[in-house]
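1. sequence and predicted structure, then a few things I'm wondering about:
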Amino acid sequence: MSQQTVLVVDDERDIRELLTITLGRMDLAVHAVGTVSEARRALAERSFDLCFTDMRLPDGTGHEVVELIAAQYPDTPVAMITAYGNVDAAVSALKAGAFDFVSKPVDIQMLRRLVRTALKLAEERRSGAAAAGRAGDRLVGDSPAMQQVRATIAKLARNQAPVYIAGESGVGKELVARLIHEQGPRSAGPFVPVNCGAIPSELMESEFFGHRKGSFTGAHADKEGLFQAAHGGTLFLDEVAELPLHMQVKLLRAIQEKAVRPIGAREEVPVDVRILSATHKNLAGLVEQGQFRQDLFYRINVIELRVPPLRERRGDVPLLAEHILRQLAAKSGGAVGRLTAEAKQALDDYDFPGNVRELENILERAMAMCEGDTITPADLMLPQRAPRQPAAAPFAAGPAPAAAEAPASPGSVPLDDYISNLERSAIIKALEESRYNKTAAARKLGITFRALRYKLKKLGID
């Protein structure tokens, strides 16, 4: 196997020598140049497995090198070398197509981790092992909107830029985050999802950064935080808008410095994680209202990926329904449910304010209610006339009230059953939105934890 080669573009001799020595010890061949024109000639003459370029060069900028490689040599990952603390330049480089960035003075250990990750990505691109097609089996839908989402996922998986996934509740933001992770060079590392709204404020710092034994009452042993758990992989911050302001400050520092300080520790611990985040709220609007820090918003929102609501891709509903029914059958060991023509029409007429998650709930309930394996409109228990929502709105305040999943009217079933169905739908939805954190679900429902536990037992919800 031929030796892998790295192109270094920097007009500072010290930096060129440092990178040449460091990369040489990793058994890599280094070709170092000092200008944009020399970089153009080198790229035209031979192929490289990786490129490092400084931001400022005598005859141009590193952005020109990044854009050139992204356009003409897309199989070569490129990392920008920036001045310490120059976050704007780093973000701009990532948007232009850079894989990652390195700050001066160069941290050798961080550089080595970046090189290993980048070379793995280059190998996957050239061998076709970056399984861009895997999304097809899990991200169901052939609509133009979903084809665009899949194409964007494949593109975002190739770099390390922070991605902000926008979309209403229930559209599948976590699935999108998982696919970005699985199709990228960090796929062998951990994927750590965290619901920021489900962690009590007083425990957030310990949960995110960890703590040392004896650092506070109840700290009986060292504990690693979510950042350490995601080391070498991806940290997915779901419902990031729920973070209190004091944690936003600490999170921003951890992302910028690529290091965390556990509670009670004297020194910071370096962490190598990719940050993906999501919320169903309008994060830019929260910035304007002063409820979310602008600097953190720009740091996590380097690239935004919007996942469309189900009402904007109605043609995908039949495919999704078939996929969900097959999954339910596989889980239960029973026959695959079959929708009547009338049931299909009822689904087509419905706006799905709860999106794919609501469709899953509707079909799971319908399979429990139907006779045999045939699902009728009555089994779906949809409102008789669901008002259509405007398709242009990119955000919604949240999922529709639980009554949207209730029977059409109390007269169609006994009153006790009708009320129980209302309660069951509301509780299941709150649990799912809270990732089955019962304390958070009770808070959403406006009841005590003890009351929620009683209702779970009463309604037979496991």
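-> Looks like it came in fine.

2. going forward, measure contacts and count neighbours with C-alpha atoms only.
-> OK.

3. name the nearest residue to Ser215, sequence neighbours excluded.
-> Nearest in space to Ser215, with sequence neighbours left out and distances taken as CA to CA, 6 or more residues apart in numbering, is Gly264 at 4.8 Å.

4. can you pull the contacts of the residue nearest the centre of the chain?
-> Most central in the chain under CA atoms, centre = their mean is Ala177, positioned 3.0 Å from the mean C-alpha point. Listed by CA atoms under 8 Å, 6 or more residues apart in numbering, the contact partners of Ala177 are 165, 236, 276.

5. re earlier: can you name the residues that contact the residue nearest to Ser215?
-> Taking CA under 8 Å, 6+ apart as the test, what Gly264 contacts is 211-215.

6. change it to 10 Å
-> Gly264 is in contact with 210-216, 219, 222, counting by CA atoms under 10 Å, 6 or more residues apart in numbering.

7. just Thr152 next, same as before
-> By CA under 10 Å, 6+ apart, Thr152 lies in contact with 146, 180, 305-306.

8. where along the stretch 251-400 of the chain do the helices fall?
-> 283-288, 294-300, 317-332, 341-349, 355-369, 377-380 (DSSP state H, counting those that start in this stretch).

9. of all these, which one is nearest Leu452?
-> helix 355-369 (19.6 Å; CA to CA).

10. any idea of the angle that closest one forms with helix 341-349?
-> Angle, helix 355-369 to helix 341-349, by axes from the mean of the first three to the mean of the last three CA atoms, to 10 degrees: 160 degrees.

11. buried ones in helix 355-369, by neighbour count?
-> 355-367, 369 (16 or more other CA atoms under 10 Å).

12. can you lay out those as JSON lines showing distance to Pro74?
-> Shown next, in JSON lines, are the buried residues of helix 355-369 (distance: CA to CA, whole Å):
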{"residue": "Asn355", "distance to Pro74": "36"}
{"residue": "Val356", "distance to Pro74": "34"}
{"residue": "Arg357", "distance to Pro74": "36"}
{"residue": "Glu358", "distance to Pro74": "39"}
{"residue": "Leu359", "distance to Pro74": "39"}
{"residue": "Glu360", "distance to Pro74": "39"}
{"residue": "Asn361", "distance to Pro74": "42"}
{"residue": "Ile362", "distance to Pro74": "44"}
{"residue": "Leu363", "distance to Pro74": "43"}
{"residue": "Glu364", "distance to Pro74": "44"}
{"residue": "Arg365", "distance to Pro74": "47"}
{"residue": "Ala366", "distance to Pro74": "48"}
{"residue": "Met367", "distance to Pro74": "48"}
{"residue": "Met369", "distance to Pro74": "53"}
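
13. put this beside the first:
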Amino acid sequence: MEKKPLVLLVDDEQDLCTLMQMSLSRMGIDTHIAYRLQEAVQALKTHQYDACLTDLNLPDGNGLSLVDFIAQNYPNLPVAVLTAYGNMDIAIAALKAGAFDFVSKPINQKHLEQLLQKAFNQPISQLHIQEDTLEHRLLIGQSLPIQQLRIILKKIARSQAPVFITGESGTGKEVVANLVHRLSNRNEGPFIAINCGAIPTELMESELFGHRKGSFTGATQDKQGLILSAHGGSLFLDEIAELPLTMQVKLLRAVQEKRIRPIGSDTEIDVDFRVISASHQDLEALVQQGKFRQDLYFRIHVMDIVLPALRERGNDIILLAQHFIQKICQEWDIPVKPLSERAREFLLAQYYPGNVRELRNMMERAITLSDESSIDLPHLQTAPLRPIAQTNYANATQQGAVGNDQLSHVPSRKLPEEGLELYLEKIEKEILMNALNLTHWNRTLAAKKLGMSFRSLRYRLKKFGLDGEDDSV
């Protein structure tokens, strides 16, 4: 006969405990009840539990103390907190202390089932095996910042709390967001990534929340929004600072209530997702400027991950360069080209405003330029072709866009051997590279300087392989 899960319920309200015990029994779960903090501590010492549910207000202490005690002494035990409706500050403090989720009173049977399903979903021993392989495969390097990041991810993976990732452009925010998802007990659910700066404002509500047929001109059929697509998994909102204030209000309710209403619908839909967001901008400063809602800021800003700049990672630069070289050479079906000693010294001395994304593009260019068996200093130092004079291009970008008058600076030459189309593509690629370098790989600013939409720039970067997307950091 299969052993039933055993849950420790800690609350001083006897009637509530009795009701919850009955509900858990119907779910096939055994329950031990502790009415005081010390009773709970003693029970933990004498029994092996599969999960713990604790109130935050106990007669002989604070439930946060119990959360911290479990985190320190029983790190594999999932603990969730029971909190009064609206008492979000304390609930967030519990999540930071080590709780993996919280549920508001009065307890909703459906939410309680979902909560415990997450707690029992994956054996902790399997989770640790998965962490070891994924962390080292996707977080390449042995620098102190990367080692600390691995430790933080272990803690965050257990939680259901919202995660906010910050760091310079190109540091790998989406890679880390995906890693948080894959290490969590939501890893069998979808991971939906949204770049908030790439969706036109007029389409944003429909894209996020979906719509019903006939709700507006052009709505010829029902559409499921991206938030509902993340049901059972994780929703990653990249560059969340780009969301308009009107959309921030709608997102806040979806994140807080876990309910959405598609455009044109009379009913709301329950949706279960974990929100992970990211931005290279200072959200706190934007809140002060009135450009980002404070309530949404506090709701998404529960667990913080700060990604280090590449220049702060020391010899990780070489390890990452070697990783990219091996991957690119395999993709191109050519022999792997090692880095010379001079090339290594050069790479370690660079500033990398575009971070990991810039390093990957640098390796791709070096492999292309190298006709030898290895990558040496000249392959890294070679400046890109500049069909527009550097000084004139810089002046043009400062004015906001490249004007027609700059075309006169394209060097005159014979008809290109590769044909007009390929030649123009080469010129376009170099212009994009110049814009990215001048704006320190800030793609939003580069799009503005080039006089095009972010979406258009993103398309062109993908077209020329300059997006630098990779599954490792």
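-> Looks like it came in fine. Computed from a predicted model, the values in this text were never measured in an experiment.

14. which stretch among the helices of the stretch 251-400 of the first structure comes nearest Asp142 of the first structure?
-> Nearest to Asp142 of the first structure among these is helix 317-332 (8.5 Å), distances taken as CA to CA.

15. returning to what we had before: to Lys455 of the first structure, which of the helices of the stretch 251-400 of the first structure lies closest?
-> Per CA to CA, nearest to Lys455 of the first structure of the helices of the stretch 251-400 of the first structure: helix 355-369, 18.2 Å.

16. quick one: contacts for Ser201 of the first structure?
-> Contacts for Ser201 of the first structure (CA under 10 Å, 6+ apart) come out as 207, 242-244, 246-247.

17. just those now: which is nearest Ala39 of the first structure?
-> Nearest to Ala39 of the first structure out of these is Met247 (CA to CA; 42.4 Å).

18. please tell me how far that closest one sits from Arg126 of the first structure.
-> For Met247 of the first structure, the distance to Arg126 of the first structure equals 41 Å [CA to CA, to the nearest Å].

19. same thing with Leu252 of the first structure?
-> 35 Å.

20. more neighbours: which of those two?
-> Neighbours were counted for Leu252 of the first structure and for Arg126 using other CA atoms under 10 Å; Leu252 has more, 17 against 13.

21. so how far is Ala265 of the first structure from the nearest residue to that one once chain neighbours are set aside?
-> Closest residue to Leu252 of the first structure apart from its sequence neighbours, by CA to CA, 6+ apart: Leu296 at 5.6 Å. To Ala265 of the first structure, Leu296 of the first structure is 24 Å away according to CA to CA.

22. neighbour count: these two, which is higher?
-> Leu296 (18 against 14).

23. ok, the more buried one - contacts?
-> 248-253, 255-256, 287.

24. count of neighbours near the closest residue to Arg326 of the first structure other than its chain neighbours?
-> Spatial nearest neighbour of Arg326 of the first structure, chain neighbours left out: Val336 (5.6 Å); criterion: CA to CA, 6+ apart. By the measure other CA under 10 Å, the count of residues near Val336 of the first structure is 19.

25. under the alignment, what does Val336 of the first structure map to in the second structure?
-> Mapped onto the second structure by TM-score structural alignment, Val336 of the first structure lines up with Val336.

26. quick one: contacts for that match?
-> Val336 of the second structure neighbours (CA under 10 Å, 6+ apart): 322, 325-330, 367, 373-375.

27. got it, and Val163 of the second structure?
-> Contacts of Val163 of the second structure (CA under 10 Å, 6+ apart): 156, 177, 180, 236, 274-278, 299-305.

28. which of these sit farthest apart?
-> Val180 and Arg299 (18.0 Å).

29. more crowded one of these two?
-> Between Val180 of the second structure and Arg299, Val180 has the larger neighbour count (other CA under 10 Å), namely 25 against 19.

30. host element of the more buried one?
-> helix 173-183 (DSSP states H and E).

31. which parts of the lengthiest helix in the second structure are buried?
-> Longest helix of the second structure, by residue count under DSSP state H: helix 420-438. Of all the residues in helix 420-438 of the second structure, those buried under the rule 16+ other CA under 10 Å are 427, 429-438.

32. can you put those in TSV and add distance to Leu16 of the second structure?
-> TSV is the format used below for these (distance: CA to CA, whole Å):
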residue	distance to Leu16 of the second structure
Ile427	70
Lys429	65
Glu430	67
Ile431	66
Leu432	62
Met433	63
Asn434	64
Ala435	62
Leu436	59
Asn437	61
Leu438	62
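
33. which of those lies closest to Ala230 of the second structure?
-> Nearest member of those to Ala230 of the second structure, counting by CA to CA, is Leu436, at 32.0 Å.

34. what about the closest one, distance to Lys250 of the second structure?
-> Using CA to CA, one gets 33 Å for the distance from Leu436 of the second structure to Lys250 of the second structure.

35. mean distance, the helix holding Val180 of the second structure to its aligned residues in the first structure?
-> Once fitted to the first structure, helix 173-183 of the second structure is off its aligned match by 1.0 Å on average (mean CA distance after the TM-score superposition for the first structure).

36. residue range for that helix in the first structure?
-> Going by TM-score structural alignment: helix 173-183 of the second structure matches residues 173-183.

37. quick one: the matching stretch to chain centroid distance?
-> In terms of CA atoms, centre = their mean, to the nearest Å, the centre of stretch 173-183 of the first structure is set 6 Å apart from its chain centre.

38. show me what counts as buried in it.
-> For stretch 173-183 of the first structure, by 16+ other CA under 10 Å, it's 173-174, 176-183.

39. now the helices for the stretch 101-250 of the second structure?
-> 109-120, 124-138, 144-158, 173-183, 204-209, 226-229, 245-257.

40. right, so of those, which gets closest to Leu347 of the second structure?
-> Judging the helices of the stretch 101-250 of the second structure by CA to CA, what sits closest to Leu347 of the second structure is helix 144-158, at 18.7 Å.

41. re the thing from before, and which of the contacts of Thr152 of the first structure is nearest Glu312 of the first structure?
-> Met146 (10.1 Å).

42. tally of neighbours for the closest one?
-> 18.

43. need the contact list for it.
-> 136, 139-140, 152, 307-308, 313, 316.

44. in PyMOL, select just the buried ones from those.
-> This is how PyMOL selects the buried members of these, with burial counted by 16+ other CA under 10 Å:
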select buried, resi 139+140+307+308+313+316
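
45. if we can go back for a sec, overlap between the contacts of Val163 of the second structure and the first structure?
-> Among the contacts of Val163 of the second structure, the ones still in contact in the first structure (both residues aligned by TM-score structural alignment, their matches' CA atoms under 10 Å) are 156, 177, 180, 236, 274-278, 299-305.
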